[in-house]
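J.: coords please:
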Amino acid sequence: MARPLSSYVCQSCGARTRQYFGRCSGCGGWNTLVEQAAVATDSRRRRPVAAADAPDGSGGPGSPRRSEPIAAVGDRPLQRLASGYGEFDRVLGGGLVPGSLVLLGGDPGIGKSTLLLQCARTMAVGQSVLYVSAEESAQQVKLRWRRLAEEGEGPVPAGAADRENGGSAAASSGLQLLAETDLELVLQELEALRPAVAIIDSIQALHDGELGSAPGSVAQVRECAAALQRIAKRQHTALLLVGHVTKEGLLAGPKVLEHLVDAVLTFEGDRFASHRLLRAVKNRFGATHELGVFEMRGGGLVEVTNPSELFLGGEGPGTGTIVACEGTRPLVVELQALVSPTSYASPRRSATGIAANRLHQILAVLEKHLGLPLSRFDCYLAVAGGLEVEEPAADLGVAAAVVASYRDLVLPPGTVLVGELGLGGQLRPVGQLELRLQEAARLGFRRAVVPRGGLPLSLAASLDLQVLEAGSVAEALVAALGVDPAADA
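T.: Reported below is the predicted structural model:
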């Protein structure tokens, strides 16, 4: 008898090879290849999609779809489903789209299940919502749901029940709970209930009995997600999937999972801090790089409608304030720098919340064009509140904070700095400058140092703050600090 063929499948990226290697040639991961027996398939068993299993086509409900001219496709606007939380809807582009798949990833204990359970509670008013828990029992989910209903803080999202009665009956009238790991039973419940929204917590815990691999394997995650996608598209059910992450912080499972879904959201934050950040990495129905801010409290997650307050602190030497943009949301953020003489042959450089290479580049520009001997000093930079700032518009704020710490100066109160720093010491214009300055003026800032030519004079006059334009980093720092940073360098 011939030995059944087998292959080795990478549990990180899904790459397949006939021979075992210690390192995956696809993703470079070590010891990720697992042997998997080949499943014999009979081509005679394949059949076309039946009408009952096909999405609704032009021939009526249940009929297969046929091609049609693009001009004949209806322009029916998308009717999004509001989650009841403005921060969540902002990241999605205005709410959940019926028939869409949304993948939510994040570190263990960050609050993914709490966020989706709160959204399920508010969305269950007037419509059916199915919450599938594949990792907890029904009693465990009920305990957390009751705590959220009784101890929840902050305003009640639109459509939820009154907090005085614990949000019990009205807020949960359409919420159905299923504790199950068998994919077939989950699909049967989705078919019978036909909910408007379904939540799967988590996709790695589901198991397809027709596959021989263990739950969470590449084949299981791929096939379970594909089956859920088919039924979601057919029934126009908005599907929310919770995904695990690897120790590197990447979404676990095959990369095809991220290609399969319509939106990929990440829930970030330090477990020892209270605030949580929701970002969109991929979104077919909205903008990416939007940001939603929540705060974790004893009664669950609470929206932070004015997140700039989280990222502002006190004033002192080495402190600068910038206006960063996360998608369409401007955030006033505080930067803190510490410059001190080094006792090492090579000075130390440390950056928290900003790319280290960006800090090295800014320090080199300051040393070259201002003559500051920063190569003899240790430099540390941190973004207040734990926010990650990636855009180059923060360059001028970083330079001002470093120079202020080096000179032991305090920036004048109410000053913000926005600008990209070129290698020649020049300031480059940045995008959405008017939006940034409007946010700064709203929070009470009265002075803004910006690149020259980045803002029309008519707009500058309409803003309720003094706009100081500069063409170089030296000119900008003189305007911000009131002294020449290169004097007596």
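J.: Please make it C-alpha for all contacts and neighbour counts, starting now.
T.: Noted.
J.: what helix or strand is R222 on?
T.: Here R222, judged by DSSP states H and E, is contained in helix 218-235.
J.: gap between A440 and L433?
T.: For A440, the distance to L433 equals 11 Å [CA to CA, to the nearest Å].
J.: Sorry, wrong one. I was asking about P485.
T.: In this view, P485 and L433 are 26 Å apart by CA to CA.
J.: sorry, back to before: higher neighbour count, A440 and L433?
T.: Set A440 next to L433 and count neighbours by other CA atoms under 10 Å: A440 wins out with 27 against 20.
J.: Quick check: which element contains that one?
T.: Assigned by DSSP H and E, A440 belongs to helix 433-442.
J.: Contacts only, for the residue positioned nearest the centre of the chain.
T.: Centroid-nearest residue in the chain: R279, 1.8 Å away (criterion: CA atoms, centre = their mean). With contacts taken as CA atoms under 8 Å, 6 or more residues apart in numbering, R279 has the following neighbours: V91, L265, T266, F267, E268, T288, H289, E290, L291, G292.
J.: In a strand, it, correct?
T.: Yes. Counting by DSSP: H, G, I helix; E, B strand; the rest coil, R279 falls inside a strand.
J.: mind checking the SS state of L265?
T.: L265 - assigned by three-state DSSP - is strand.
J.: A474 - nearest residue in space that isn't next to it in sequence?
T.: Of all residues not flanking A474 in the chain, L370 sits nearest, at 6.9 Å (CA to CA, 6 or more residues apart in numbering).
J.: How about F294?
T.: E303 (4.6 Å).
J.: Run a quick neighbour tally on that neighbour.
T.: Look at E303: counted by other CA under 10 Å, it has 21 neighbours.
J.: Before we compare anything, build this one as well:
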Amino acid sequence: MVRTTSFFVCQSCGAQTKKFFGRCSSCGDWNSLIEQSAQSIDGRLRRNSVDFDQEPRSIKSMPMASLKENPLLRLGSGYQEFDRVLGSGLVPGSLVLLGGDPGIGKSTLLLQSATAMAISRSVLYVSAEESAQQVKLRWNRLKGAETNLHLLAETDLENVLKELESLRPEVAIVDSIQALHDAELSSAPGSVAQVRECAAALQRLAKKLSIAMILVGHVTKEGLLAGPKVLEHLVDAVLTFEGDRFASHRLLRAVKNRFGATNELGVFEMQGRGLSEVINPSKLFLSGTSAAGIATIVACEGTRALLVDVQALVSSTSYPSPRRTATGVGTNRLHQILAVLEKHMGFPLSRYDCYLAVAGGLEVEEPASDLGIAAAIVSSFKDVSLPKGTVLIGELGLGGQLRPVGQISQRLQEAERLGFNRAVVPRGSGLESIGFLKSIELIQVVNINEAIIMSLEVDK
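T.: The predicted model follows:
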């Protein structure tokens, strides 16, 4: 006997419950439960349908050591920056989820990549949000070439699966997963059930036909990927496309990657004809000027070293408690560095406002930038410019000591390549064995006092 039941699904985390609550018991979000109906077979019939007298099926498992190692083939995306983040390219049979703010350039990036890949292989572009004419207008604006690129403007999941089985492309792009609709489900497109079932069906087909598939996902107002969290666990890689909409550059990061590193960074620049790769991204984050409150650090993003300008502004406050504002750096790290400078160098920074920003909107999370941030703050406080061509690398401890950081050779090589001639680094970084530096002077320091004096070339 078939009966119709209803349950409630949280639109934030995908949790299910039989009763309605104003607040989800799993994630704590308010008014996120939506009722859905489903048909279920009576439990007695389900149990009776199992024949326990049947012989067990033959075991399909095998020893791990006996498995053959197949080479991991990768498909180039047509862009070096895209391949860098993916880990040298797309893997056949894998699912990649690309998320980003509306209008950031996700569809532009994927349409350009699909056009480049379609020169040598078959590619299917599924447009579930825009009509075929809208995609063609963008393709013409991007100066698309005559390639083997197929376009399908469809929102029905069944039709998309049929087209994939019929065409059997090497690469498929679905823009976007929230716009697909499974007719067998009663919920609206974009709901938790629709997103989960559509992604699972696409994953099964991609694994079966060895199709490298890219899914475009929406983000919430908090900047997180919309839909159930299980979607991120379902795919093989999760990429985020970010950047300031008022700036020209865009950053592509990997949050999850089963076939590569998750700390790689790809840099693109939005131009009139679409997105172009930035081979030397340090030019985007260097101002090229010398002024009070500006220091240059070397941040490592995966296998790439980036030279970035850190800007600080220290001014007397007119409020009982001074303001602390940081852009691109954690506010807690700014408070910690200010406390160390006041404790160990005697600067009365608790009576001053402090504003800190990383040039270009880059997010710098590694502690190797502590010394550069501290030097920028002292430079603004003293109104003294740092010597031109100086980079600062080091982690600042609470006792005022400087700790060595990783990838110091790679950082110094990039600084020397861009024409910098002085580098302030912590002592004990293992630089005695480095013999390739020819035009850069190394200044090794022990604590923050010595580093600031040597950097600013003034007494504290």
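J.: Any idea what the TM-score is?
T.: Comparison of the two superposed chains (TM-score structural alignment, normalised by the length of the second structure) gives a TM-score of 0.95, and 450 aligned residues with a CA RMSD of 2.0 Å.
J.: Could you check which residue of the second structure pairs with I199 of the first structure?
T.: Using TM-score structural alignment as the criterion, I199 of the first structure maps onto I173 of the second structure.
J.: Determine the number of other residues adjacent to its match.
T.: When counting by other CA under 10 Å, one arrives at 23 neighbours for I173 of the second structure.
J.: and it, how far is that from A153 of the second structure?
T.: 12 Å.
J.: what's the overlap in contacts for the two?
T.: Common neighbours of I173 of the second structure and A153 (criterion: CA under 8 Å, 6+ apart): V126.
J.: Do a quick rundown of the helices in the first structure.
T.: Secondary structure of the first structure by DSSP state H: the helices cover 86-92, 112-123, 138-151, 183-193, 218-235, 256-260, 356-370, 395-407, 433-442, 457-462, 473-481.
J.: Deepest-packed of those helices, please.
T.: For these, the largest average neighbour count (mean count of other CA atoms under 10 Å) is found in helix 395-407, namely a mean of 26.
J.: Which residues does stretch 420-439 of the first structure contact?
T.: By CA under 8 Å, 6+ apart, the surrounding residues in contact with stretch 420-439 of the first structure are 323-325, 330-332, 361-362, 365-366, 369, 392-396, 418-419, 448, 450-455, 459, 463, 470-474.
J.: which part of the second structure lines up with that stretch?
T.: Per the alignment by TM-score structural alignment, stretch 420-439 of the first structure matches residues 395-414 in the second structure.
J.: so how far is the matching stretch from its chain's centroid?
T.: When distances are taken as CA atoms, centre = their mean, to the nearest Å, stretch 395-414 of the second structure is centred 24 Å away from the chain's centroid.
J.: for stretch 189-199 of the first structure, same thing?
T.: 26 Å.
J.: With stretch 99-106 of the first structure instead?
T.: How far stretch 99-106 of the first structure lies from its chain's middle: 11 Å, per CA atoms, centre = their mean.
J.: What range does that stretch cover in the second structure?
T.: So stretch 99-106 of the first structure sits over residues 93-100 in the second structure, by TM-score structural alignment.
J.: And stretch 208-218 of the first structure, by the same measure?
T.: Counting by TM-score structural alignment, stretch 208-218 of the first structure corresponds to 182-192 in the second structure.
J.: buried sites along that stretch?
T.: D182, S187, A188, P189, G190, S191, V192 (16 or more other CA atoms under 10 Å).
J.: Could you pull up the contacting residues of the last one?
T.: If a contact means CA under 8 Å, 6+ apart, then V192 of the second structure has V9, C10, Q11, S12, G14, G227, P228 as its contacts.
J.: likewise the fourth one?
T.: In this structure, P189 of the second structure makes contact with Q178, A179, L180, H181, D182, V195, judged by CA under 8 Å, 6+ apart.
J.: What is the longest strand belonging to the first structure packed up against?
T.: For the first structure, the longest strand by residue count, based on DSSP state E, is strand 329-341. In terms of contacts (3 or more CA pairs under 8 Å, 6 or more residues apart in numbering; DSSP states H and E), strand 329-341 of the first structure is packed against strand 319-326, strand 377-383, helix 395-407, helix 433-442.
J.: Average offset of that strand relative to the second structure?
T.: On superposition with the second structure, the mean distance recorded for strand 329-341 of the first structure (mean CA distance after the TM-score superposition for the first structure) is 0.5 Å.
J.: In the second structure, which residue range corresponds to that strand?
T.: Using TM-score structural alignment, the residues of the second structure aligned to strand 329-341 of the first structure are 304-316.
J.: can you list contacts of that stretch?
T.: With CA under 8 Å, 6+ apart as the criterion, stretch 304-316 of the second structure contacts 264-265, 281-282, 285-287, 293-300, 351-359, 372-373, 376-377, 380-381, 410-411, 414-415.
J.: show me what contacts the nearest residue to F445 of the first structure once chain neighbours are set aside?
T.: Using CA to CA, 6+ apart and skipping the chain neighbours, the partner closest in space to F445 of the first structure is G414 (4.2 Å). Contact analysis of G414 of the first structure by CA under 8 Å, 6+ apart lists G444, F445, R446, R447.
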